[in-house]
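Engineer: Predicted coordinates and the sequence they were generated for:
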Amino acid sequence: MSFTWPLDPRDLFVERYPQMTLGLPAGEVDAVRAAVTVMWPDRPGGWVHEWSALAARHAAAGRHREAAQAYGWAKFPSLADGPKRTALARQVEQYVLAAPGFPVEFERRVLAVPHRGGEAAVPVHLMAAPGLPADAPLVLASGGVDSWKTDLHGMWEQLAFALPARLLLFDLPGTGESAHLPMTPHGGDEVIAALVAFARAAGNGKVGHFGISMGGYYSARTGLTGAVDASVVLGGPVERAFAPGRGFAFGMDGIVGNALGFDTAPTRAELDAAFAGFDLRPLLDRDANGPMLVVNGTEDVHVPQDDTLVFEGRRDTRVELIPDTGHCAVSRFGEAMALIAPWLKDTLAA
């Protein structure tokens, strides 16, 4: 199920330009920005058309990593229609072609995980610094509702080199290559519990979980329940973000609505009803958490500051708000990673 919704592409360039230019030259991003005039039509001037044209040029020149990045923006921000799903398939194809040139060890697998009484296929990527022993810890890692495992490759490489651990990268249910699974609090739990079990068996038994944005919601769940040995929550919504009547900026209502499985744009009441089960207050009221690091920027327009500060004073929990930056501290991401990587390394070694 999926739907399109009114969305001005100029707003997306305003919000995401710093992220776009992390993986592609600014001149190329600027050229696409100048060419795009509409969001959904697959024609010249359309978002998916112009980003895909850039990707195809990179692919033809053998620059598969850049092609994967550009196709990643072509399918952004949601798999709301056929052209977006085609762009995702081409992104995966180009990413796999680029993999032999990665400076890290890389393996793509499709895991069969228990889901609703049956099995579901979940594509994952395993990544590590070259020569890492097989019995190293594993760290589950994911992005959020619109930035997925393949989109964030540069960051995962950086983290892989910083950690004596293997990364297990996956897309959240309702997103990316896991879009066939519904995004629900407990449905996501079932998938992630299976990934945690796989990680414990595949390494030395120690497992971390690093979640970004909505991924941080799920890493907050595994941290608060003590299901993992180290939990990092970067910009994760946990309580106030799900309050009734609260809206989203930059088209996020439509992005989240697609991830939740709606087939038409949800009303505010429908979103409120869907979010009712996400509130982590019942887990916050318990004292069962494992070691946690909770980080965000002070100027987040998506996640209220209270959803970070609510963790202050908990045992085995460190809270960091980075000033003068927004959601997930993206404009000061180096500072966030300078906190996260050493904390994960030390906590998993303890």
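Structural biologist: Arrived safely, thanks for sending.
Engineer: CA atoms for contacts and neighbours, from now on please.
Structural biologist: Will do.
Engineer: I'd like the distance from the residue positioned nearest the centre of the chain to residue 217, if you could.
Structural biologist: Geometric centre of the chain, nearest residue: residue 143, 1.0 Å, by C-alpha atoms, centre = their mean. Using C-alpha to C-alpha, to the nearest Å, residue 143 is found at 10 Å from residue 217.
Engineer: Give the residues shared as contacts by these two.
Structural biologist: Shared contacts of residue 143 and residue 217, defined by C-alpha atoms under 8 Å, 6 or more residues apart in numbering, comprise residue 211.
Engineer: any idea which element residue 319 lies in?
Structural biologist: Using DSSP states H and E, residue 319 sits within strand 317-322.
Engineer: Counting by contacts, list what the following helix or strand past that strand packs against.
Structural biologist: Going down the chain from strand 317-322, the next helix or strand is helix 333-349, by DSSP H and E. Judged by 3 or more C-alpha pairs under 8 Å, 6 or more residues apart in numbering; DSSP states H and E, the packing partners of helix 333-349 are helix 153-162, strand 207-212, strand 230-234, strand 292-297.
Engineer: please redo it, this time with the cut-off set to 6 Å
Structural biologist: Contact partners of helix 333-349 among helices and strands, from 3 or more C-alpha pairs under 6 Å, 6 or more residues apart in numbering; DSSP states H and E: none.
Engineer: in that helix, what counts as buried?
Structural biologist: Judged by neighbour count using 16 or more other C-alpha atoms under 10 Å, the buried positions of helix 333-349 are 333, 336-337, 340-341, 343-345, 347-348.
Engineer: Turn those residues into a markdown table, including distance to residue 21.
Structural biologist: Below are those laid out as a markdown table (distance: C-alpha to C-alpha, whole Å):
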| residue | distance to residue 21 |
| --- | --- |
| 333 | 14 |
| 336 | 19 |
| 337 | 18 |
| 340 | 23 |
| 341 | 23 |
| 343 | 28 |
| 344 | 27 |
| 345 | 29 |
| 347 | 32 |
| 348 | 33 |
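Engineer: Below is structure B, check it against A:
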Amino acid sequence: MSYQWPLDASELFGERYPQMINTGLPVSDVDTVRAAVADMWTDAPGGWVHEWSKLAASYAEAGAHERAALAYGWAKFPALADGGKRVALARQLEQYQLAAPGFGLEFQRQVLGLPYRGGTTDVSVHVFTPFGLPPGRPVLIASGGVDSWKMDVHGVLVLLATQLQLRVVAFDIAGTGESAVPMTGSGGAEIVGGLIDHARSLGNGVVGHVGISMGGYFSARSGLAGDVDAAVVLGGPVEAAFTGERKAVFGMDGIVGNALGFDAPPSPEEFAASRAEFSLRPLLDQDRNAPMLIVNGADDVHVPQHDTLVFQGRRDTVVDLVPDTGHCAVSKWGEVFPTVIGWLDRSLAAAGTSR
């Protein structure tokens, strides 16, 4: 189920521009697409999917498959709301697999049957393993968010695997990307729980969880519940973001509505009811969390500061609200990720020695 909704492409470029250029695309090429796009949904010259796909096809023809995958990722952004977006996702996957020999580490694509509501659901995962990885290393599970999925955060996944010298298992959260089920808090967490169990069998039994944006909701959930040995929450909503007090901007209402499985724009009452079950207040009221690192930008327009600062004072928890940057602190990832990597290295090593 999916639907289109009113969305200003120029506003979307304004908000996502740092992400577009910080994940590997040349500024000049992004600027060219930005100048050409006049409409979000028209699948024709001047349309978002058309212009991004045109750039991606030029990369593919030149053999620049990794850049082609990134550009097709923007073509299908921000939701699989029509056939053109779904075609772009299929082409992104095709180009991504063609690029894999150049990733600089071992890459495997697997489909896992993970627990979901009394049965199982197929979850496609991408496994990154540094060459010559010794046995007995921790494993990291990682995901992007509600509109930037596992292939879109490729650079982060490779950075984590190579810098930490461990295996990274990347996935799309429920309701996004290649997921076959809608996004719910409990159902999505059940899938994550199954993936954590799988990851424990791949290394020394120690598992960390890195979540970006809405993926950070699920890493916050697994960290607060003590289901993992360390959790990094990068721009994750946990409580205040799910109330009706904050107006959605830059099309986030439609992005989330698609992920939730609606086939038409939900009424305010339907939207509020669907989001209410996501609040992590019950887990925040407990004192059982794994070590956690909570990071976000102070100027985030999507996630209130409360959802970062609420972690202050918790045991085994480090909180960093980064000034002068927005959602997920994406414009300062060059500063943020050395901190993330250092913290994970220490936390996972400590978890290993305590086993």
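Structural biologist: Good, I have the coordinates. If you're wondering where the values come from, they're calculated on a predicted model, not measured in any experiment.
Engineer: TM-score of the superposition?
Structural biologist: Put the two chains on top of each other and the TM-score (TM-score structural alignment, normalised by the length of the first structure) is 0.98; 349 aligned residues with a C-alpha RMSD of 1.0 Å.
Engineer: if we can go back for a sec, mean deviation of the strand holding residue 319 of the first structure from the second structure?
Structural biologist: Taken over the aligned residues, the distance from strand 317-322 of the first structure to the second structure averages 0.9 Å (mean C-alpha distance after the TM-score superposition for the first structure).
Engineer: Which stretch of the second structure lines up against that strand?
Structural biologist: On the second structure, the counterpart of strand 317-322 of the first structure by TM-score structural alignment is residues 317-322.
Engineer: can you list contacts of the matching stretch?
Structural biologist: With contact meaning C-alpha atoms under 6 Å, 6 or more residues apart in numbering, stretch 317-322 of the second structure is reached by 291-298.
Engineer: With stretch 144-157 of the first structure instead?
Structural biologist: So stretch 144-157 of the first structure is contacted by 72, 77, 142, 169-171, 212-215 (C-alpha under 6 Å, 6+ apart).
Engineer: Nearest to residue 113 of the first structure among those?
Structural biologist: residue 170 (12.5 Å; C-alpha to C-alpha).
Engineer: The closest one touches residue 124, doesn't it?
Structural biologist: Yes. With contact defined as C-alpha atoms under 6 Å, residue 170 of the first structure and residue 124 form a contacting pair (4.9 Å).
Engineer: With neighbour numbers in mind, choose between the two.
Structural biologist: The neighbour count for residue 170 of the first structure versus residue 124, taken as other C-alpha atoms under 10 Å, is higher for residue 170 (25 against 22).
Engineer: For residue 290 of the first structure, which non-adjacent residue is spatially closest?
Structural biologist: residue 226 (4.5 Å; C-alpha to C-alpha, 6 or more residues apart in numbering).
Engineer: ok, now which ones touch the one you found?
Structural biologist: 288-290.
Engineer: Spell out the residue ranges of the strands in the stretch 1-150 of the first structure.
Structural biologist: Here the stretch 1-150 of the first structure has its strands, by DSSP state E, counting those that start in this stretch, at 105-115, 118-128, 138-142.
Engineer: In CSV: these, plus distance to residue 83 of the first structure.
Structural biologist: Shown next, in CSV, are these (distance: least, C-alpha to C-alpha, whole Å):
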stretch, distance to residue 83 of the first structure
strand 105-115, 24
strand 118-128, 21
strand 138-142, 24
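Engineer: Residues in contact with the host helix or strand of residue 272 of the first structure: which ones?
Structural biologist: Counting by DSSP H and E, the element that carries residue 272 of the first structure is helix 268-275. Contacts with helix 268-275 of the first structure, where a contact means C-alpha under 6 Å, 6+ apart, come from 242, 244.
Engineer: Show me which residues of that helix are buried.
Structural biologist: Applying 16+ other C-alpha under 10 Å to helix 268-275 of the first structure flags 271-272, 274-275 as buried.
Engineer: Same check on stretch 86-97 of the first structure?
Structural biologist: Quick answer for stretch 86-97 of the first structure (16+ other C-alpha under 10 Å): 86-92, 94-97.
Engineer: Do I have it right that residue 279 of the first structure meets residue 241?
Structural biologist: No. Using C-alpha under 6 Å, residue 279 of the first structure is not in contact with residue 241; the gap is 8.4 Å.
Engineer: related to what we said a few turns ago, now the residue nearest to residue 290 of the first structure: how far from residue 292 of the first structure?
Structural biologist: For residue 226 of the first structure, the distance to residue 292 of the first structure - C-alpha to C-alpha - is 9 Å.
Engineer: Report the next helix or strand after the helix holding residue 272 of the first structure in sequence order.
Structural biologist: That would be, after helix 268-275 of the first structure and using DSSP H and E, helix 281-284.
Engineer: Go ahead and measure how far that following helix is from the middle of the chain.
Structural biologist: 23 Å (C-alpha atoms, centre = their mean, to the nearest Å).
Engineer: mean deviation of it from the second structure?
Structural biologist: Averaged out, helix 281-284 of the first structure is 0.5 Å away (mean C-alpha distance after the TM-score superposition for the first structure).
Engineer: helices and strands around that helix, which ones?
Structural biologist: Secondary elements touching helix 281-284 of the first structure (3+ C-alpha pairs under 6 Å, 6+ apart): none.
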